[in-house]
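Asks: Sequence plus the predicted model coming up.
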Amino acid sequence: LFDRIRNDKDLRNNTLVLICSDNGPEQGAGSAGPFRGHKTHLYEGGIRSSLIAWGPGIVTRTNAVDTTSVFSAIDLVPTLLDITATKHPQDTTFDGESLASVFTGDGQSRTAPIFFRRPPDRDSYYGVDDLPDLAMRQGKWKLLCEYNGSSPELYDLDSDRGETTDVAAQHPNVAQGMTSAVVDWHQSMPQDNGATYRLKPKKKGRSR
């Protein structure tokens, strides 16, 4: 496929190939490197995903690794619309931002926060008895807390990408503001039954 694109002038100049990974490794089936946690966790090891962009006529830097840009999957649609010079639908408002320079290799980060909510059946997982329910990333700050905003944890990802040192006590205004924002977002979303998931009876499977 790559040779086919390289050897065709038209394809070479107007093709972008994106390779995306799933988020976080299962415990024992992969490594999150320097990041904390595994799949289903809201720590960086559970939510980060790899993204590879390749296109000889579009990506201006070759063999470059961007470790600083903050980009979410919800940014894909507006970004690809702009890269392909496609008009945005007038009746649609995107949660994502257009970050075309991430793909060209020049780097850029979204300015809006990213909100996360853990899978509703994973409050206790991989040996952790009480995992945070909500998380929020804004700039260098990462906050995690319970559904009601209790037990906030705050990390500076610029200096502590492994989320080893909770600095909520040192930055109470940041922690309080982000906690309010992520709880408000959670309450604005459709219910995922996180708090009552385990109380529901299991469906009986059909016998064959």
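Replies: Received it, and whenever you're ready, just let me know what you need.
Asks: Only C-alpha atoms from now on, for both contacts and neighbour counts.
Replies: OK.
Asks: mind listing the strands in this protein by residue range?
Replies: Counting by DSSP state E, the segments of the chain that form strands are 17-20, 51-54, 114-117, 134-138, 141-145, 153-156.
Asks: Export these as JSON lines, with columns for distance to residue 92 and mean neighbour count.
Replies: Putting the strands of the chain into JSON lines (distance: least, C-alpha to C-alpha, whole Å; neighbours: other C-alpha atoms under 10 Å) gives the following:
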{"stretch": "strand 17-20", "distance to residue 92": "24", "mean neighbour count": "12"}
{"stretch": "strand 51-54", "distance to residue 92": "26", "mean neighbour count": "16"}
{"stretch": "strand 114-117", "distance to residue 92": "19", "mean neighbour count": "18"}
{"stretch": "strand 134-138", "distance to residue 92": "24", "mean neighbour count": "22"}
{"stretch": "strand 141-145", "distance to residue 92": "29", "mean neighbour count": "24"}
{"stretch": "strand 153-156", "distance to residue 92": "34", "mean neighbour count": "22"}
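Asks: how much space is there between the closest residue to residue 133 other than its chain neighbours and residue 139?
Replies: What sits nearest to residue 133 in space, not counting adjacent residues and going by C-alpha to C-alpha, 6 or more residues apart in numbering, is residue 146, at 4.7 Å. Per C-alpha to C-alpha, to the nearest Å, residue 146 is found 21 Å from residue 139.
Asks: hmm, who's touching stretch 58-70?
Replies: Under the contact criterion C-alpha atoms under 8 Å, 6 or more residues apart in numbering, stretch 58-70 has outside partners 13-16, 53, 102-110.
Asks: wait, which of the residues you listed is closest to residue 96?
Replies: Using C-alpha to C-alpha, residue 110 comes nearest to residue 96 of those, at 8.2 Å.
Asks: what's near enough to touch that closest one?
Replies: Residue 110 touches 69, 70, 71, 97, 99, counting by C-alpha under 8 Å, 6+ apart.
Asks: which one of those sits closest to residue 178?
Replies: Each of the contacts of residue 110 was scored against residue 178 by C-alpha to C-alpha, and residue 70 proved nearest at 17.4 Å.
Asks: how about the closest residue to residue 178 other than its chain neighbours, what does it touch?
Replies: Excluding its sequence neighbours, the residue lying closest to residue 178 (C-alpha to C-alpha, 6+ apart) is residue 143, at 6.8 Å. Residue 143 makes contacts with 135, 136, 137, 152, 153, 154, 155, 175, 178, 179, as judged by C-alpha under 8 Å, 6+ apart.
Asks: With distance to residue 61 added, can I get those residues in CSV?
Replies: Shown next, in CSV, are the contacts of residue 143 (distance: C-alpha to C-alpha, whole Å):
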residue, distance to residue 61
135, 32
136, 30
137, 27
152, 39
153, 37
154, 34
155, 31
175, 37
178, 35
179, 38
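Asks: Same list, the strands of the chain, but as JSON lines with distance to residue 41 please.
Replies: Formatted as JSON lines, the strands of the chain follow (distance: least, C-alpha to C-alpha, whole Å):
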{"stretch": "strand 17-20", "distance to residue 41": "19"}
{"stretch": "strand 51-54", "distance to residue 41": "20"}
{"stretch": "strand 114-117", "distance to residue 41": "10"}
{"stretch": "strand 134-138", "distance to residue 41": "10"}
{"stretch": "strand 141-145", "distance to residue 41": "11"}
{"stretch": "strand 153-156", "distance to residue 41": "14"}
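Asks: try it against this one:
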Amino acid sequence: MIVIVFTNSSAQYTIAEEPKPNLIFILVDDQGYYDLGCYGGKEFDTPRIDRMAQEGILFTDYYAAAPICSPSRAGILTGCYPRRVGLATWVQRADSRKGIHPDELTLAELLKSSGYATACIGKWHLGYLPPFLPRQQGFDHYFGLLHNLDPVEVVYFENEGGVPLMRNEEVFKQPADPAALTEVYTDEAISFIRENRDRPFFLYLPHTMAHNPLGVTDDFRGKSRFGLYGDVIQCLDHHVGRLFDTLQELSIDDRTLVVYASDNGRGPGRTADQPIRGNKLTTLEGGIRVPCIAWGPGLGIKAGQTSSQLIHAMDWYPTFATFAGVKVPEGRVIDGRDITPLLEGRCETVPSATAELSLNASVPLRRPWNPPGEWEQIVSREEYHQAFFYHGSLGSLAAVRWENWKLQLNPNFQLFDLEEDPGETKPVRNPELIRKLRGMAILFQEEMRTGTRPAGESPLSK
């Protein structure tokens, strides 16, 4: 922004940069599609997140990168399908030798290079060994659990006093208390916000809840109409509200973008008007379609909007970069699309990469495109970029979605119209569409065959 100051004798020109916005990504664990009031949940009260939706944009067709923890997180932080970065399979427990490869450019590293203070507060689950820890992946500050607290992970720490709650490389508390985590994470997040109120910051807040074992403080126990899980959701809502209160108190709410999403689904709908089926780990809609809300009225994000556009977790990488005024470096191939124009209400759909309506709009064009003759006339580059490729918890391609059409690939091709049948109960006979989406799947498999990068492994191979 150029500010022109006039004096009696001449015009003086002062260059003043617009302050970079603050960026907050709240990631909830294992929250189902219908498990907020604004998504139709009737068993619990979520007034603060509902208000966030009223003042922002709610996505009805938003997809996690995977139906399981670690790959889902890899998708957010790299902007890539987990398979592209070698992290599509299962989870990274305490005996894992894998993590995000040091050659990957995480969202935190990209923003840090542009002057952002960066923090990861919460569950990491992307590698336990030193090269893969949060502070080696672009985060200035870390507070949280590197693991889950379920029995298959707690066993690794039985002789060490339990799973530790970490602050950077030091043990803050051991063992961690699941009932206290949502509150202490939020306390730490608020401290980080206060400490960095005068500079741009990126806060990645991946909550441990609502992953089993569930836990809440006594003031939330028994308050919902859906048992302990409902209590957890209401507890999360309260502490999300504390973050918004802090932003307002510090008068930085008008220059902050907040995204709320779940890392994967939990289970099917519970009433007749909640048709989605499927559980976590599956690629039915209930396993991977999740709540997502974006809020930032001071940054031009349209208030009170509901979007049925197909959006996925990888899209936040180039979008956050655009809000920060940072170009994704040339040569960096990712799978996310810059959805800034959609958030700002400049268009109602995700714009074409060729339209160049935002700073990182053209990033998808870095993905290779040379379809063989069989598919050249059936699938366009634009259609391919706007598709979503579902991967199961074991990393294999399971389905393709384009527009409202979903093609399940196994055990046989089944086509569903998700607009009319989100429960995937009525297969549609349409050979042309089946062929089109099958072609997308084949092209994607070839792209992954030639474009997959290795995960980091320790010791790292040279």
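Replies: Yep, it's here. Because the structure is a prediction, the values reported are computed rather than measured.
Asks: Just the TM-score for the two chains, thanks.
Replies: Scored against TM-score structural alignment, normalised by the length of the first structure, the superposed chains reach a TM-score of 0.70; 171 aligned residues with a C-alpha RMSD of 2.8 Å.
Asks: Quick check: which of the strands of the first structure is nearest to residue 163 of the first structure?
Replies: That would be strand 153-156 among those, by C-alpha to C-alpha, at 5.8 Å.
Asks: residue range for that closest one in the second structure?
Replies: Following TM-score structural alignment, the aligned partner range for strand 153-156 of the first structure in the second structure is 414-417.
Asks: Could you point out the longest helix of the first structure?
Replies: Of all the segments assigned as helix in the first structure under DSSP state H, the longest by residue count is helix 172-188.
Asks: With the second structure overlaid, how far apart is it on average?
Replies: With mean C-alpha distance after the TM-score superposition for the first structure, helix 172-188 of the first structure departs from the second structure by a mean of 2.3 Å once superposed.
Asks: ok, and for that helix, which residues are buried?
Replies: The neighbour-count check on helix 172-188 of the first structure (16 or more other C-alpha atoms under 10 Å) flags 175, 178, 179, 182, 183, 186 as buried.
Asks: Who are the packing partners of it?
Replies: strand 114-117, strand 134-138, strand 141-145 (3 or more C-alpha pairs under 8 Å, 6 or more residues apart in numbering; DSSP states H and E).
Asks: How much space separates residue 71 of the first structure from residue 60 of the first structure?
Replies: For residue 71 of the first structure, the distance to residue 60 of the first structure (C-alpha to C-alpha) stands at 18 Å.
Asks: neighbour-wise, which of the two wins?
Replies: Higher neighbour count among residue 71 of the first structure and residue 60: residue 71, with 21 against 14, using other C-alpha atoms under 10 Å.
Asks: residue in the second structure matching the more buried one?
Replies: Applying TM-score structural alignment, one finds that residue 71 of the first structure aligns to residue 311 in the second structure.
Asks: rewinding a little: closest one of the contacts of residue 143 of the first structure to residue 85 of the first structure?
Replies: residue 137 (29.4 Å).
Asks: OK, contacts around the residue nearest to that closest one when sequence neighbours are not counted?
Replies: Spatially, and ignoring its direct neighbours in sequence, residue 137 of the first structure is nearest to residue 114 (5.1 Å; C-alpha to C-alpha, 6+ apart). Residues counted as contacts of residue 114 of the first structure (C-alpha under 8 Å, 6+ apart) are 72, 136, 137, 138.
Asks: now swap in residue 317 of the second structure and tell me
Replies: Contacts of residue 317 of the second structure (C-alpha under 8 Å, 6+ apart): 76, 77, 78, 79, 107, 336, 338.
Asks: Serialize those residues to JSON lines and add fields for secondary structure, neighbour count and distance to residue 290 of the second structure.
Replies: Converted to JSON lines, the contacts of residue 317 of the second structure look like this (DSSP: H, G, I helix; E, B strand; the rest coil; neighbours: other C-alpha atoms under 10 Å; distance: C-alpha to C-alpha, whole Å):
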{"residue": "76", "secondary structure": "helix", "neighbour count": "25", "distance to residue 290 of the second structure": "14"}
{"residue": "77", "secondary structure": "helix", "neighbour count": "22", "distance to residue 290 of the second structure": "18"}
{"residue": "78", "secondary structure": "helix", "neighbour count": "27", "distance to residue 290 of the second structure": "19"}
{"residue": "79", "secondary structure": "coil", "neighbour count": "28", "distance to residue 290 of the second structure": "18"}
{"residue": "107", "secondary structure": "helix", "neighbour count": "25", "distance to residue 290 of the second structure": "21"}
{"residue": "336", "secondary structure": "coil", "neighbour count": "27", "distance to residue 290 of the second structure": "17"}
{"residue": "338", "secondary structure": "coil", "neighbour count": "30", "distance to residue 290 of the second structure": "20"}
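Asks: From residue 63 of the second structure, how far off is the equivalent of the residue nearest to residue 178 of the first structure over in the second structure?
Replies: Matched to the second structure by TM-score structural alignment, residue 143 of the first structure sits across from residue 407. Between residue 407 of the second structure and residue 63 of the second structure the distance, using C-alpha to C-alpha, works out to 15 Å.
Asks: Residue 48 of the second structure too?
Replies: For residue 48 of the second structure, the distance to residue 63 of the second structure (C-alpha to C-alpha) stands at 22 Å.
Asks: neighbour count winner among those two?
Replies: Neighbour totals were compared for residue 48 of the second structure and residue 63, and residue 63 leads with 29 against 19 (other C-alpha under 10 Å).
Asks: what about the more buried one, distance to residue 203 of the second structure?
Replies: 21 Å.
Asks: and which of the contacts of stretch 58-70 of the first structure is nearest residue 4 of the first structure?
Replies: Distances from residue 4 of the first structure to the contacts of stretch 58-70 of the first structure, taken by C-alpha to C-alpha, are shortest for residue 15, at 11.1 Å.
Asks: on that earlier part again, still touching in the second structure? Go through the contacts of residue 143 of the first structure.
Replies: Counting by both residues aligned by TM-score structural alignment, their matches' C-alpha atoms under 8 Å, the members of the contacts of residue 143 of the first structure that carry over to the second structure are 135, 136, 137, 152, 153, 154, 155, 175, 178, 179.
Asks: Could you check how many residues crowd around the residue nearest to residue 133 of the first structure?
Replies: With other C-alpha under 10 Å as criterion, residue 146 of the first structure counts 19.
Asks: I'm done for today, thanks for sticking with me.
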